[in-house]
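Undergrad: Build the 3D model from these lines:
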Amino acid sequence: MIYSCEEHIDIAIDTVVDEYETFPLLTKVSEGGELSTTCEYCRNQAVYMVENA
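TA: The predicted model follows:
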């Protein structure tokens, strides 16, 4: 599972495709649901959770 901002979503998708050889499942992170989750590639607020399906 990778948390990503809008800017790095393409890298997160590529990472999951490369590792699991399947299209990833994208879930929008709710603003109040996760405790200030940040992007794994920068320090911006995460917008998506990318995981293998």
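
Undergrad: going forward, measure contacts between C-alpha atoms and count neighbours the same way
TA: Noted.

Undergrad: Where do the helices of the protein begin and end?
TA: For the chain, the helices defined by DSSP state H occupy 9-20.

Undergrad: correct me, but Leu25 touches Tyr48?
TA: No: checked against CA atoms under 8 Å, the pair Leu25 and Tyr48 is beyond contact range at 9.8 Å.

Undergrad: More neighbours: those two, which one.
TA: Tyr48 (23 against 14; other CA atoms under 10 Å).

Undergrad: Another sequence for comparison is provided below:
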Amino acid sequence: MIYCCEEHVELALDIVVDEFETFPVLTKVDVDNLSTTCEYCQNIAMYIVANE
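TA: This is a model prediction of the structure:
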């Protein structure tokens, strides 16, 4: 599971496809969890990219 901002969502999708060889699941982060930061920068995470 990768938390990412709007800018890095394509990178996160590519990484999930490369690592797990499966179609990624893109989920918008809940408003309650807006303190979570992107794994690639310090921006607020807007999406969760997962392999399930």
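
Undergrad: Could you report the separation of Gly32 of the first structure from Thr38 of the first structure?
TA: 13 Å (CA to CA, to the nearest Å).

Undergrad: what's near enough to touch the residue lying closest to Met46 of the second structure once chain neighbours are set aside?
TA: Counting by CA to CA, 6 or more residues apart in numbering, Cys5 is the residue found nearest to Met46 of the second structure once chain neighbours are left out, at 4.9 Å. In this structure, Cys5 of the second structure makes contact with 37-38, 43-47, judged by CA atoms under 8 Å, 6 or more residues apart in numbering.

Undergrad: one more time with 6 Å
TA: 38, 44-46 (CA atoms under 6 Å, 6 or more residues apart in numbering).

Undergrad: try Cys38 of the second structure
TA: Counting by CA under 6 Å, 6+ apart, the residues that Cys38 of the second structure touches are 3-5, 44-45.

Undergrad: Show me what Glu19 of the second structure lines up with in the first structure.
TA: Glu19 of the second structure maps onto Glu19 of the first structure when the alignment is built from TM-score structural alignment.

Undergrad: tally of neighbours for its match?
TA: Glu19 of the first structure, neighbours per other CA under 10 Å, totals 9.
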